[in-house]
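# I'd like to go over a predicted model; first the sequence, then the structure.
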Amino acid sequence: MLKSGSLSRAGKCHECLPENSWDAVMEQDCGDWKAAVVCSGGSGCANGQAAARLTADALAEYLSVHFERCLLEAPEVLRMEVDGLITEVLTYAAKKAGADPAGFGCRVMAAAMDRQGRCCLFHLGDGIVVGKPDDDGDWFTFSYAQRGLSPGAAGLTMGDTMFRDLRFYRQVQPADRALFLLTGDMPEAFAILPEPEEHPELLGSPELLGEPENDCSAAWLIARQEPEPPEPPQ
């Protein structure tokens, strides 16, 4: 069994209107695997909203095509590819808009997982990824937010340190696994949600999330091995 999902809430800073949100969330069903991407426009970036949407689209498509390579290829090669893809997409958008490419800054979390629980993850900037290795395991922080010396100083697309800051992880052994990609106030909501694998959609409920000041989003990938059918009676 393999399931995915996502949700997004616009914060009071954007009048709680979804169309004003600077978060972009994408899911891609690729048959044997699924991809989930959460991107957040960088505060202070003139075109951060557009950057988030364009980057989310590009990385969802990348993972839909290259997931199996992501389980085998050298991490540095994959990081260079994703760095180059993001740069190409956002540079073109900036040129088309007649805008400064540096204004197309966003933070990135992009993951894919197959039915066996094998998975990969790219992470740039803020947000955290929470994981669980199996049914009996504990939740743990799979990838932490990057922190710079000043707000927005670390981990943005089109920044001078994008390649250096872009992280890549993978788990290639089949297992029951779960990954949650969380931005804004979602980590706090996740921490108090009982059985998040069973009811992940409750992350966005007013009871858990309240009225967030900033945009916040979540996406998840959950793989569970199907039980073996019982042996027929002899």
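Happy to help now that I have it.
# Every contact and neighbour count from this point should use C-alpha atoms.
Fine.
# now the strands for this protein?
All strands of the chain, identified by DSSP state E, fall at 2-9, 23-29, 33-41, 106-114, 119-124, 128-132, 140-143, 167-171, 177-182, 216-223.
# What residues of the second one count as buried?
Counting neighbours by 16 or more other Cα atoms under 10 Å, one finds that the buried residues in strand 23-29 are 23-28.
# Among the residues you listed, which one lies nearest to residue 216?
Residue 216 lies nearest to residue 23 out of those, by Cα to Cα, at 7.1 Å.
# Tell me where this structure has helices.
For the chain, the helices defined by DSSP state H cover 48-70, 75-97, 162-165, 186-191, 206-209.
# Just the closest of the buried residues of strand 23-29 to residue 141, please.
In terms of Cα to Cα, no member of the buried residues of strand 23-29 lies closer to residue 141 than residue 25, at 20.4 Å.
# these two touch, right, that closest one and residue 56?
Yes. Between residue 25 and residue 56 there is a contact at 6.6 Å, judged by Cα atoms under 8 Å.
# what sits in contact with each of those two?
Among the neighbours of residue 25, those also in contact with residue 56 (Cα atoms under 8 Å, 6 or more residues apart in numbering) are 37-39.
# also this one, for the comparison:
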Amino acid sequence: MPPTRRKITKKKNVTIDNMSISAIKKKIHDTERSLRRENLTAKVQVDSERKLKAYKLILIDKKIVSEEKKMSTKYRKVKYFDRVKTDRAIRKAEKQLLEVKDQQEKDDTLKKLFDLQVDQNYILHFPKGRKYLALYPTSNGDDSDMIAKRNEIKDLIKKAMKKNDFDSLNRQSREEIRAKVLRKMEKDKKKKKSIVRKNESSQADRTNKIITDDGFFGTDNVNDCK
């Protein structure tokens, strides 16, 4: 029986762009630690600071993509039901437009059709970093706050439709996510510093307790030394 050849699989070329968020965080941690070393040459320090800045920018971009995916997955089913109902209503309005003869009824149908097209774009271009507000909610449908927020986004959609420019709307949405990510990163940074300070304080208290403990230097009294 001829010997079987072992299949050689090529290792995937890992670059900073296809690294996971946790891997990039480790890179940032390692780089920050290396910058705290003493006697760093000017060249090494500049290179390390440049790398650190690049790592942080890539981390932010990856967190933005991750947040978009999370929100997209979370509201996928709600958007699906909205899209089905809206598409059905559009087909019905288009059919009705072909059948109406009265001008006033035709104008009303055209307005209804435009509103439905706004709803269609609302579903497609809803800001990815925000909680999706259903067009056909099963509860709290009459909530004035929800209605106001929906109308606010619909106004943005109408402006984008008028200019035929959804790219700027998507960029604005991404900037909202970026600001959200940066706020969370800053919050996590402050929390981490607080934990470090708390641990250092606890360690100092334990050390002081050991030093001031009566039995630390022995139990002999001064009189015993006479």
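Yes, it's here. Note that the structure is a prediction, hence the values are computed from the model and not measured.
# Superpose the two chains and report the TM-score.
After superposition, the two chains reach a TM-score of 0.22 (TM-score structural alignment, normalised by the length of the second structure), with 82 aligned residues with a Cα RMSD of 6.1 Å.
# picking that back up, out of the helices of the first structure, deepest packed?
helix 48-70 (a mean of 21; mean count of other Cα atoms under 10 Å).
# Need the residues that contact stretch 47-58 of the second structure.
17, 24, 27-28, 31-32, 35.
# out of those, which are buried?
24, 27-28, 31, 35.
# Which member of these is positioned nearest residue 124 of the second structure?
Closest to residue 124 of the second structure, out of all of these and judged by Cα to Cα, is residue 24, at 31.5 Å.
# Which helix or strand contains the spatially most central residue of the second structure?
Central residue of the second structure (Cα atoms, centre = their mean): residue 67, 3.0 Å from the mean position. Per DSSP states H and E: residue 67 of the second structure is located in helix 42-74.
# Show the subsequent helix or strand relative to that helix.
Using DSSP H and E, the helix or strand that follows helix 42-74 of the second structure towards the C-terminus is helix 76-99.
# which other helices and strands contact that next one?
helix 103-125 (3 or more Cα pairs under 8 Å, 6 or more residues apart in numbering; DSSP states H and E).
# buried sites along the very next helix or strand once past the helix it packs on?
Using DSSP H and E, the helix or strand that follows helix 103-125 of the second structure in sequence is helix 144-163. Neighbour-count burial for helix 144-163 of the second structure flags 150, 154, 156-158, 160 (criterion: 16+ other Cα under 10 Å).
# Now do the helix or strand immediately after helix 144-163 of the second structure in the chain: distance to the chain's middle.
Next helix or strand after helix 144-163 of the second structure toward the C-terminus (DSSP H and E): helix 167-212. Centroid displacement of helix 167-212 of the second structure relative to its chain, using Cα atoms, centre = their mean, to the nearest Å, is 17 Å.
# Can you check what angle separates helix 167-212 of the second structure from helix 103-125?
Computed with axes from the mean of the first three to the mean of the last three Cα atoms, to 10 degrees, the direction of helix 167-212 of the second structure lies at 40 degrees from that of helix 103-125.
# hmm, back to that, could I get the helices of the first structure in a markdown table, plus columns for distance to residue 218 of the first structure?
Formatted as a markdown table, the helices of the first structure follow (distance: least, Cα to Cα, whole Å):
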| stretch | distance to residue 218 of the first structure |
| --- | --- |
| helix 48-70 | 13 |
| helix 75-97 | 21 |
| helix 162-165 | 21 |
| helix 186-191 | 7 |
| helix 206-209 | 12 |
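# mind checking which of these is nearest residue 108 of the first structure?
helix 48-70 (7.9 Å).
# contacts for that closest one?
So helix 48-70 of the first structure is in contact with 21-30, 33-42, 78, 82, 85-86, 89-90, 103-108, 110-112, 120, 170, going by Cα under 8 Å, 6+ apart.
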